[in-house]
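>>> coords please:
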Amino acid sequence: MKKILSTFIFLIILSCDDGDIIVTSFEFDDVDLQLCEGSITDEFVFFKINTSVNEAIAYRFISDTYSQTSETENDIIIDLNTDPDNNLIYRQFNSAITADYYCSNIPDSSIGVTDELIGIGGQAVITNVIVSEDDNDGVESTLESPNEIDPEADPDGDGVPNYLDDDMSDPTIGNEDATADSLGIEAGYNSDEDQIPDFRDQDDDNDNILTSVELPNSDPNDSSFADTDGDGTPNYLDKDDDDDGINTIDEDVDGNGNPRDDDTDRDGEPNYLDMDDDNDGINTIDEDTDGDGDPLNDDDDGDGIPNYLDANNPMNDVSNANEVNPSILDNTVITIFRTTVTITNLILNEENDQFTDDNFSFGFRDETVSITTPKND
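Prediction:
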């Protein structure tokens, strides 16, 4: 449904009491900042409603720079005036209102405005920044960082988060090692070196198996992360989960990009977790007959099936075992954008003792979205 902010368009029609307005409360600190988008392009209205005394304050503006889901490179600064396209209005009502008063096509005709103040001067300052990003993979972001450091924190106040900061205790040193080809992610924050820090990476070891899938172990009474080969590196960070000399991503023998559905010997254990992939009694790592550390390249009988998958079973036709995997899994990040709205040097159309501070803060509003991008971009 298109949202037409009729409340602002019909200001002249809606009547208010004459004389000085006595604001009885103007208490909005504990009230959520809400947002409606208008029916015309780039039209927005931020508002707060104090239901306890039937009052509200709203700021409507048009901007082709603002977006709820894009960071503002610089503050958006807009001069206030009485133009319907850019105004701040405080109102008291004769009955309770909801967000529909500002967001619906037609305002409820039974709601009357008893008092009104209009901002006739000042500036609106609007910013929108990312305050949190997480891959929602089941591992806390602090556990995906060295020494359980919050990767997004900025203890030295230099504007550079820890995972990019060359010296997190020195405000004069930021992300000095960033280049055109590298974000400059610090050591310990990016296990697979794919330019995505672990706390934003759904596949931390880049093996085409999501971290969330690699976490659980087979013991319901054990809360530790799964470590199939017992090498001290949990599966979600281990490029070779069964320590058979073949990286997990290369055990995708059917080449469909999913190592989880490949079980050559049909024993119920996928190859990437199976130390003997063809169940011939010889561990995969011991079928590296040329001793180069790569069982993928050993095919002693020349039948096109590498030894580690060849148990003299004609059904095991896996001649594509050495093919490059078609793609890396896309990566989805749960991202929280925070919009902050502040009115500076506010001038109202009437004097009022309640407005002793000409800088009015609307507070902030968070918008949570899932952003998916191809990981191999």
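>>> for the rest of this, base every contact and every neighbour count on C-alpha atoms.
Fine.
>>> skipping its backbone neighbours, what lies nearest residue 72 in space?
residue 128 (5.3 Å; C-alpha to C-alpha, 6 or more residues apart in numbering).
>>> follow the chain on from the helix or strand hosting that neighbour and name the next helix or strand.
Assigned by DSSP states H and E, residue 128 falls within strand 113-134. Per DSSP H and E, the first helix or strand lying C-terminal to strand 113-134 is helix 211-214.
>>> what's the following helix or strand after that next one?
strand 331-348.
>>> can you pull the buried residues of that next one?
Neighbour counts over strand 331-348 (16 or more other C-alpha atoms under 10 Å) mark 331-333, 335-344, 346-348 as buried.
>>> and the residues you listed, which is closest to residue 110?
Proximity of these to residue 110 (C-alpha to C-alpha) peaks at residue 348, which lies at 27.0 Å.
>>> the nearest residue to that closest one once chain neighbours are set aside: neighbouring residues, count only.
Nearest residue to residue 348, sequence neighbours excluded (C-alpha to C-alpha, 6+ apart): residue 119, at 4.4 Å. Using other C-alpha atoms under 10 Å, residue 119 is surrounded by 21 other residues.
>>> do you know how far residue 358 is from residue 129?
Here residue 358 is placed at a distance of 25 Å from residue 129 (C-alpha to C-alpha, to the nearest Å).
>>> what's the angle from the strand holding residue 128 to strand 331-348?
Computed by axes from the mean of the first three to the mean of the last three C-alpha atoms, to 10 degrees, the angle separating strand 113-134 from strand 331-348 equals 150 degrees.
>>> which positions within strand 113-134 qualify as buried?
Buried residues in strand 113-134, defined by neighbour count with 16+ other C-alpha under 10 Å: 113-130, 133-134.
>>> residue 118 and residue 83 touch, don't they?
No - here residue 118 does not reach residue 83: they are 10.7 Å apart, not a contact under C-alpha atoms under 8 Å.
>>> now name the helix or strand holding residue 8.
helix 6-9.
>>> one more to put side by side:
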Amino acid sequence: MKINIIMNRLYFLFFALLLINCSEGDLIEISVDDLNGDLENCSNENDNTFVFFVIDQDINRSLSLNFTDTSFEIIPENVSEISIDEPTVITLNTTSNQFIYREFDTSINGTEYFCNSIPVSGITVTQELISSNGTAEISYMEVTSSTTETTYSRTVTLKDITLEGNGIAIRKQSLVLGLDNITIPN
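The predicted model follows:
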């Protein structure tokens, strides 16, 4: 009986020491959920590259989806190119189709930074996380229609992504990058 009490106390002491000595390391607080900005986009038709991006000027952060696709257009020329039944699915990787989280040392102009073939100088990226997997889904829903034009709501959603960089990994099951409206003449 006395041996059981001593053993129980030793187990408790060992467990308490284990809890005290365990460390999660430095607490790194990166949130990709709460950026406060509008979904913007641009394309380079010469090499079929596209980018959707959101910039939060208050905290100098951005989220961007960069991808290459020969069949996708930012603003389709006619309604037949938009599928409201099935989203356009883009498989993410670490090279050509990337979802990227960035923090900057200063505020940036998204069009100048993401849409020029040579980005503006004098901006330092202080933190960068790049997707290693997952998918991006671009879906459309008809909002209004008239005899002259149709307006669609476009939503960019990222699914099952892992953002990695500098010893950090963030896993998200679903993240809505943003939505915008596009109007197409009928």
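>>> just to revisit the earlier point, give the aligned equivalent of the residue nearest to residue 72 of the first structure in the second structure.
Under the alignment by TM-score structural alignment, residue 128 of the first structure pairs with residue 140 in the second structure.
>>> check contacts around that match.
Neighbour list for residue 140 of the second structure: 82, 83, 84, 87, 152, 153, 154, 155 [criterion: C-alpha atoms under 8 Å, 6 or more residues apart in numbering].
>>> now do residue 157 of the second structure
136, 137, 138, 174, 175, 176, 177, 178.
>>> cool, residue 103 of the second structure as well?
By C-alpha under 8 Å, 6+ apart, residue 103 of the second structure lies in contact with 60, 61, 62, 125, 126, 127, 128.
>>> swap in residue 137 of the second structure?
87, 88, 89, 90, 155, 156, 157, 158, 159.
>>> not counting its neighbours along the chain, what's nearest the first one?
Once flanking residues are discounted, residue 87 of the second structure sits nearest to residue 139: 4.4 Å by C-alpha to C-alpha, 6+ apart.
>>> pretty sure that neighbour contacts residue 155?
Yes - Residue 139 of the second structure is in contact with residue 155 according to C-alpha under 8 Å; the separation is 5.3 Å.
>>> residue in the first structure paired with residue 61 of the second structure?
Using TM-score structural alignment, residue 61 of the second structure sits opposite residue 55 in the first structure.
>>> quick one: that match and residue 31 touch, right?
No - the pair residue 55 of the first structure and residue 31 fails to qualify as a contact (C-alpha under 8 Å) at a distance of 11.3 Å.
>>> those two: who's more crowded?
Legend: neighbour count by other C-alpha under 10 Å for residue 55 of the first structure and residue 31, higher for residue 55 (27 against 14).
>>> contacts only, for the more buried one.
Residues near residue 55 of the first structure by C-alpha under 8 Å, 6+ apart: 26, 49, 90, 91, 92, 93.
>>> ok, of those residues, which one's closest to residue 64 of the first structure?
Among the contacts of residue 55 of the first structure, and counting by C-alpha to C-alpha, the member closest to residue 64 of the first structure is residue 90, at 25.0 Å.
>>> what do we get in the second structure for the closest one?
Match for residue 90 of the first structure (TM-score structural alignment): residue 101.
>>> residue 55 of the second structure versus that match, what's the distance?
Distance, residue 101 of the second structure to residue 55 of the second structure, using C-alpha to C-alpha: 10 Å.
>>> so what sits against both of those two?
Counting by C-alpha under 8 Å, 6+ apart, the shared contacts of residue 101 of the second structure and residue 55 are 61, 62, 63.
>>> then the last one would be within a strand, right?
Yes - secondary structure of residue 63 of the second structure, determined by DSSP: H, G, I helix; E, B strand; the rest coil: located in a strand.
>>> hang on, it packs against residue 101?
Yes - using C-alpha under 8 Å, residue 63 of the second structure makes contact with residue 101 at a distance of 4.7 Å.
>>> now do the shared contacts for those two.
Taking C-alpha under 8 Å, 6+ apart as the contact rule, residue 63 of the second structure and residue 101 both touch residue 32.
>>> helices along the second structure, start to end?
2-21, 110-115 (DSSP state H).
>>> residue 43 of the second structure is nearest to which of these?
Nearest to residue 43 of the second structure among those is helix 110-115 (7.2 Å), distances taken as C-alpha to C-alpha.
>>> which residues are in contact with that closest one?
Against helix 110-115 of the second structure from outside (C-alpha under 8 Å, 6+ apart): 42, 43, 51, 53, 54, 55, 119, 120.
>>> got a ChimeraX select line for the buried ones in those residues?
In ChimeraX syntax, the buried subset of the contacts of helix 110-115 of the second structure is picked out as below (16+ other C-alpha under 10 Å):
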select :42,43,51,53,54,55
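>>> closest to residue 28 of the second structure out of the contacts of helix 110-115 of the second structure?
residue 55 (20.7 Å).
>>> please report the distance of that closest one from residue 12 of the second structure.
Residue 55 of the second structure is 50 Å from residue 12 of the second structure, by C-alpha to C-alpha.
>>> then residue 175 of the second structure?
With C-alpha to C-alpha as the criterion, residue 175 of the second structure and residue 12 of the second structure are 42 Å apart.
>>> between the two, who's got more neighbours?
Counted by other C-alpha under 10 Å, residue 175 of the second structure and residue 12 do not tie: residue 175 has more neighbours, with 15 against 12.
>>> what's the match for the more buried one in the first structure?
Using TM-score structural alignment, residue 175 of the second structure lines up with residue 360 in the first structure.
>>> just to check, its match is in contact with residue 340?
No - using C-alpha under 8 Å, residue 360 of the first structure is not in contact with residue 340, being 11.6 Å away.
>>> from residue 68 of the first structure, how far out is the closest residue to residue 123 of the first structure other than its chain neighbours?
Distances taken as C-alpha to C-alpha, 6+ apart place residue 79 nearest to residue 123 of the first structure, at 4.4 Å, with adjacent residues excluded. Residue 79 of the first structure sits 20 Å away from residue 68 of the first structure, going by C-alpha to C-alpha.
>>> which of those two has more residues huddled nearby?
Set residue 79 of the first structure next to residue 68 and count neighbours by other C-alpha under 10 Å: residue 68 wins out with 19 against 15.
>>> contacting residues for the closest residue to residue 58 of the first structure other than its chain neighbours?
Spatially, and ignoring its direct neighbours in sequence, residue 58 of the first structure is nearest to residue 47 (4.0 Å; C-alpha to C-alpha, 6+ apart). Going by C-alpha under 8 Å, 6+ apart, residue 47 of the first structure touches 33, 34, 35, 56, 57, 58, 59.
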